[in-house]
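Trainee: pasting the sequence and the predicted model now:
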Amino acid sequence: MKHSDTQQSPLSQLSPDAHQQPLSTSLQNTLDTIKRTTGFSDDMIVRQLFIGEAAKQSVAIVYIEGLVNKADITNTLLEPIMGLLTDQVEENIEKTTDYLKQYCLTIGNVEEIKKFATLYSALFNGSAIILVDGLAIALATNIKDAKDRPVMEPATESVIRGPRESFTETLRTNTALLRRKIKNPNLWIQTKIIGSVTQTDVAVIHINGIANEKIVQEVLDRLNQIDIDGILEGGYIESLIQDTQFSLFPTMYTSERPDVIAGELLEGKVAIMVDGTPFVLIVPSLITSFLQSSEDYYSNAIVTSLIRLLRIAAILISLVAPAFYVAVTTFHQEMLPTPLLISIASQREGIPFPAVIEALLMELAFEVLREAGLRMPRTIGPAVSIVGTLVIGEAAVTAGIVSAVTVIIVALTAICSFIFPSYGLSNSVRVLRFPFILLAGGFGLYGVMIGILALVLHLCSLRSFGIPYMSPFAPLILEDQKDAVLLFPRKFLTKRPRLVNQTNTTRASQYKKTYKR
């Protein structure tokens, strides 16, 4: 069903092209246009009053209830304007807005508006609009009501050592948290509005002189090409501007911790903040970004290096342990010691399914229980997932559906999957585990090796804003190996990643003094 010309849909009314006309000099015409465009919404408040000794100058204050601070409306707008009894506003109407800004309004941020598009943007961002009859200029006063979630400890990134604060859903609160970390005028923040309906603020942040200007410009160009009606979370931006749409591996790193984002900015990367979400995007992102934790840099370098090796080993176990078990028990029994082989064979006696089906069933059951634990209320979610796993595993072994060794392999895989610093990479490994099991069930260890080779080739083919995803391993950069798998002490980390930063690669001068006792 098509809309007539006199009855447009709200989506068409909110399109940017429909409101590029200037404001009317008639106050009533301007108010009528605003009311029609907003569908005569009940939360839009219009307060009309008169100023001047003769009380002939008509003024209107327009705001959205719930987005502005009512106390500020009364104290900084209504009382000063209603107390304005000078004839100056009647003798020279063209200077009324200047007089209001200079002698009446006590609020700091006041902007002049001449078009409806700018008026709607300010109105729905928490500004009160002052309209004067006879003038085609409005004043926008930013008196947004600060209903913001307080800065709390990160919910998805546990903190053992480091700042216990996380971003919120408010853009300006998040930029302020970054300003507290990087007190430098070279921290540049460029805000864009994306989404023809939602009009979402998106900030592009980088450190001038450190970030690669080509990457910054590439980010801005990709954001400018986005044509969408709404942006509700950073995942929208990630999906629209990433290099490839057909890869399980994330090419943009996300974090809700200000210290993590500040550290990435100091490496020469670019941050993308989206209003309404506490998760900030970082580009370009390399494979090492998903294998490292910010707490690695707060601890002893030797301990951190050992933990990183343990982390990589756990990731490999999580990826190929079920597939290796299926391959060995199905095709390569000679690889197992005789006592272990006899023990596994005795446990599998009477099991109706082959090892590949057995592993797939248990992995699928575990994934279902994990998702159920995540989606259920927090008070009962962990209990359901833990109890469900124990009950189902014990019942399956007792009923002879699966063997005990399969339960052990799946449990080990599950434990190793929780060691991932990045949730995005964890999801990729969770999905890849199933094709590896199928390859092992069909071709044994040869299938596992084929899968690993295909995975490595795919990773080497990925790019994140033009930077090789496997850097600094492929291509091999010896200087960057100081902070790849192993972590060298801070005094040796004098250079930033070479492929990320091409203008300022020096992090610090070489330490010359050695302290001895």
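Mentor: Perfect, thanks for sending it.
Trainee: going by C-alpha atoms from here, please, whenever you check contacts or count neighbours.
Mentor: Noted.
Trainee: excluding chain neighbours, what is closest to the residue most central in space within the chain?
Mentor: Geometric centre of the chain, nearest residue: Phe279, 3.1 Å, by CA atoms, centre = their mean. Spatially, and ignoring its direct neighbours in sequence, Phe279 is nearest to Glu256 (4.7 Å; CA to CA, 6 or more residues apart in numbering).
Trainee: can I assume that neighbour is in contact with Leu281?
Mentor: No: judged on CA atoms under 8 Å, Glu256 makes no contact with Leu281 at a distance of 9.2 Å.
Trainee: before we go on, here's another structure to hold up against the first:
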Amino acid sequence: MTDLENQNTSQPNSKNAPLCASLSENIKTLKNTLGNSNDIILRELLIGKLRKQRIAIIHIDGLANETILNDSILESLTLHLTENPKIMSNEMNQYLKDYCLTVSDVKDIVDFTALYNALLNGDTIILFDGLTKGIAASTKSAKDRAISEPTTESVIRGPQEAFTETLRTNTALIRRKIKSPNLWIKSRVIGQETQTDIAIMYINGIANDKIVQEVLDRLDRIEIDGILESNYIEEMIRDSKFSIFPTVYNSERPDVIAGELLEGRIAILVDGTPFVLIVPALFISFLQTAEDYYHNAIISSFIRLIRFFGISLSLVAPSLYVAITTFHQEMLPTPLLISIYSQREGVPFPAFVEALIMEIAFEILREAGIRMPRMIGPAVSIVGTLIVGQAAVEAGIVSAVMVIIVALTAICSFLFPAYGLSNAVRVLRFPLMILSGMFGLVGLMVGIMLIILHLCSLRSFGVPYMSPFAPLIVKDQKDTLILLPRNLLLTRPRLISQKNNVRGKKHLGNTKRNVH
């Protein structure tokens, strides 16, 4: 067996081994496991007057707060142990926790697994010579991005704050919205190498206990080396893994997450990303915005209807143009038909190829605008839409009507409140154009029916994806295509929260539930 194989086989044992009584051996094991990394700060001290006790204080530069370390650990150790020189070595651990350390969270560590987890999370480790037990003192650094305005879900009226990449900052933002003792948090650590902290938040007594347990079970079954963004979790817990429609909702707005929690849903927060996941997710949730609830119900309902119409148009507009101009010219008024065909007189491509070229060109320009630096992105979009489009029309490659159709489709595609659903529609636009180019309106209707059937077959954590439309729940139609006034939104969605369905009704946790 080679030296490399010996190292690989012994490495896991060193990670799971208990601490030994020799401080030198513990330090040696720690350095070998962490590869003598230069950001590991280790200081050995002799403390006490009569009985000199050798200890080691270990932290990671950049993860631990130097101010807390110096004021609450180093200064306290030297001060208290100088004034109390008769402390026995075997009592040193407990004495430090009871009298010396002034940090908020102190816990014992007895093995290297706990030591590495605490050290890599920003805690300071204190090891003693002659003891098989150490101390992990909370000294996590508070450096994080300041709370700023949402970038993907901006509103005119409403809270102007968004989540950050720090887990505890995000949980605090939600607790500021929901000041209830029933807002519970369950913690998980996922990722063999990244050891990413995950928080599951729900309101006890409102959320369905079976769905909460299902979320925890799916998270516990995840086996992966690292979690870098919440989409890692989303891909592994979603129901239909091969569907292009998102079945897990995400948002960067604390008010949106708080509203979903009040309806009985479960939030999944991932350390390192500002996007919080919500389950179960319904199709209608991806078409609603936070601002719908901050305006008059009549105005919000009108805006919703306009949004739904525009979103539908973004899916079928190119296909409808291809089907009508290719197979169903009789549907158009004669003056309009003459105008369209006079513009297409010099175009060498059929309507389907023309639409396909323009849609692909638009998708390329859209991706280029997103990936380019912010100062250049808008310029790329303007150049692409104005100059390239106008030049294509003048060159006779595409017709002016086709440019109008693609421009209308592009504008309507920006009405999507959720980017995940927008991506699904972008993909489906091309199969619908193919069906329309081959079979006309019949192909278009077949394609739409297949999409609807697929949507009706989806579930999100056991809840039908298309509810309350399929199955039809009349009582839940108050917040779908239209929005009723606030005083009429008296009940929560029936299939989401199956207990304490009445808003404002006091609940007693698990001791009382509604039966349906």
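Mentor: Structure's in. What do you need? What you see is a predicted model, and the numbers here were worked out from it, not measured in a lab.
Trainee: for the counterpart of the residue nearest to the centre of structure 1 in structure 2, list the residues it contacts.
Mentor: By TM-score structural alignment, Phe279 of structure 1 lines up with Phe275 in structure 2. By CA atoms under 8 Å, 6 or more residues apart in numbering, the contact list for Phe275 of structure 2 reads Phe163, Ser230, Asn250, Ser251, Glu252, Leu269.
Trainee: helix or strand: which one has the third one?
Mentor: What it means is Asn250 of structure 2. Using DSSP states H and E, Asn250 of structure 2 sits within strand 249-251.
Trainee: so that strand corresponds to what in structure 1?
Mentor: Counting by TM-score structural alignment, strand 249-251 of structure 2 falls onto residues 253-255 of structure 1.
Trainee: ok, and what's touching that stretch?
Mentor: With contacts defined as CA under 8 Å, 6+ apart, stretch 253-255 of structure 1 is touched by Glu157, Ile261, Phe279, Val280, Leu281, Ile282, Val283, Ser285, Ser289, Phe290.
Trainee: and what of stretch 346-357 of structure 2?
Mentor: So stretch 346-357 of structure 2 is contacted by 318, 322, 325-326, 396-399, 402, 406, 430, 433-434, 437 (CA under 8 Å, 6+ apart).
Trainee: quick one: that stretch to chain centroid distance?
Mentor: Centre-to-centre, stretch 346-357 of structure 2 and its host chain are 40 Å apart (CA atoms, centre = their mean, to the nearest Å).
Trainee: now it: buried residues?
Mentor: Val347, Ala351, Phe352, Val353, Glu354, Ala355, Leu356 (16 or more other CA atoms under 10 Å).
Trainee: one more: stretch 238-254 of structure 1?
Mentor: In stretch 238-254 of structure 1, counting by 16+ other CA under 10 Å, buried: Glu238, Leu240, Ile241, Gln242, Asp243, Thr244, Phe249, Pro250, Thr251, Met252, Tyr253, Thr254.
Trainee: which residue, other than its chain neighbours, is closest to the second one?
Mentor: Ranked by CA to CA, 6+ apart and with sequence neighbours excluded, the top spatial neighbour of Leu240 of structure 1 is Ile226, at 7.2 Å.
Trainee: show me what the one you found aligns to in structure 2.
Mentor: Using TM-score structural alignment, the equivalent of Ile226 of structure 1 in structure 2 is Ile222.
Trainee: same question for Pro185 of structure 1.
Mentor: With TM-score structural alignment defining the correspondence, Pro185 of structure 1 maps onto Pro181 in structure 2.
Trainee: quick one: that match is in a strand?
Mentor: No: judged by DSSP: H, G, I helix; E, B strand; the rest coil, Pro181 of structure 2 forms no part of a strand; its state is coil.
Trainee: against Pro464 of structure 2, how distant is Ala267 of structure 2?
Mentor: Distance, Ala267 of structure 2 to Pro464 of structure 2, by CA to CA, to the nearest Å: 19 Å.
Trainee: how about Ser301 of structure 2?
Mentor: Shown here: Ser301 of structure 2 relative to Pro464 of structure 2, a distance of 24 Å by CA to CA.
Trainee: for Ser243 of structure 2, same thing?
Mentor: Distance from Ser243 of structure 2 to Pro464 of structure 2, by CA to CA: 15 Å.
Trainee: repeat that for Gln53 of structure 2.
Mentor: For Gln53 of structure 2, the distance to Pro464 of structure 2 equals 64 Å [CA to CA].
Trainee: more crowded one of these two?
Mentor: Pro464 (22 against 18; other CA atoms under 10 Å).
Trainee: tell me which residue of structure 1 lines up with the more buried one.
Mentor: In structure 1, the residue paired with Pro464 of structure 2 according to TM-score structural alignment is Pro468.
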